[in-house]
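Enquirer: heads up, no residue letters with this:
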């Protein structure tokens, strides 16, 4: 796996590659902000969280679906982003 990308496996077994924009931690949980588009292009962004245990070698990410959790992490990423990047909820 490339350090700047993560692969998500759908229920149909399809691998989808996401480019990692940034990462952060909140309450001890690791989160990544990813996009489905190549670098320097506009695309949809998603927030994913690491649900793997400490003894697992690779991270296991899922999409954040809880509205309160999503809003809290979204605010952190919004503050971290450069002025050149616009995040629309």
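Expert: Great, that's in hand. It should be emphasised that the depicted structure is a prediction, and the values quoted were computed from it without experimental measurement.

Enquirer: when you work out contacts or count neighbours from here on, use the C-alpha atoms and nothing else.
Expert: Noted.

Enquirer: could you find the closest non-adjacent residue to residue 33?
Expert: residue 47 (4.7 Å; C-alpha to C-alpha, 6 or more residues apart in numbering).

Enquirer: neighbours of that neighbour, how many?
Expert: Residues near residue 47, counting by other C-alpha atoms under 10 Å, number 21.

Enquirer: just residue 3 next, same as before
Expert: Neighbours around residue 3, by other C-alpha under 10 Å: 7.

Enquirer: part of a strand, is it?
Expert: No. Residue 3 is assigned coil when assessed by DSSP: H, G, I helix; E, B strand; the rest coil, not a strand.

Enquirer: now do the contacts for residue 34.
Expert: For residue 34, the contact set (C-alpha atoms under 8 Å, 6 or more residues apart in numbering) comprises 18, 19, 20, 21, 22, 45, 46, 47, 48.

Enquirer: use this one as the comparison:
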């Protein structure tokens, strides 16, 4: 997938660019697996974000998944979707 998206930190106003590796929908919640690195061949930090915005909102609102149970559950789903990619927690 590797679509490039930009986020604006609501606290600092800093613009952050991320690359979307994969996305999925679980229990009517949209999740993104993102990384700061575009290169598929290198080991990189990946993050799972969830979309908190309402369908009628013009811009999406994402937050990092920090709940351990939710993080494990969604990362297991991404691991299945990306069978050739190793995901470690």
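Expert: Sure, I can see it. Not measured: the values here are computed from a predicted model.

Enquirer: picking up where we left off before, so which of the contacts of residue 34 of the first structure sit within strands?
Expert: Among the contacts of residue 34 of the first structure, the members found in strands (DSSP state E) are 18, 19, 20, 21, 22, 45, 46, 47, 48.

Enquirer: out of the contacts of residue 34 of the first structure, which is nearest to residue 68 of the first structure?
Expert: Nearest to residue 68 of the first structure among those, counting by C-alpha to C-alpha, is residue 47 at 12.7 Å.

Enquirer: could you pull up the residues touching that closest one?
Expert: 31, 32, 33, 34, 63, 64, 70, 73, 74.

Enquirer: repeat the analysis, applying 7 Å as the threshold.
Expert: Going by C-alpha atoms under 7 Å, 6 or more residues apart in numbering, residue 47 of the first structure touches 31, 32, 33, 34, 63, 64.

Enquirer: about what we covered before: separation between the residue nearest to residue 33 of the first structure and residue 21 of the first structure?
Expert: Residue 47 of the first structure sits 10 Å away from residue 21 of the first structure when distances are taken as C-alpha to C-alpha, to the nearest Å.

Enquirer: hey, what's in contact with both of these two?
Expert: By C-alpha under 7 Å, 6+ apart, the residues touching both residue 47 of the first structure and residue 21 are 33, 34.

Enquirer: now, the contacts of residue 47 of the first structure that are in strands?
Expert: Going by DSSP E, the strands hold 31, 32, 33, 34, 63 from the contacts of residue 47 of the first structure.

Enquirer: list buried residues within those residues.
Expert: 31, 32, 33, 34 (16 or more other C-alpha atoms under 10 Å).

Enquirer: mind listing what the third one touches?
Expert: Contacts were defined as C-alpha under 7 Å, 6+ apart; by that measure residue 33 of the first structure touches 20, 21, 22, 23, 45, 46, 47, 48.

Enquirer: quickly find the element holding the residue lying farthest from the centre of the second structure.
Expert: Taking C-alpha atoms, centre = their mean, the residue of the second structure most remote from its mean C-alpha position is residue 56, at 21.0 Å. Residue 56 of the second structure is part of no helix or strand when elements are defined by DSSP states H and E.
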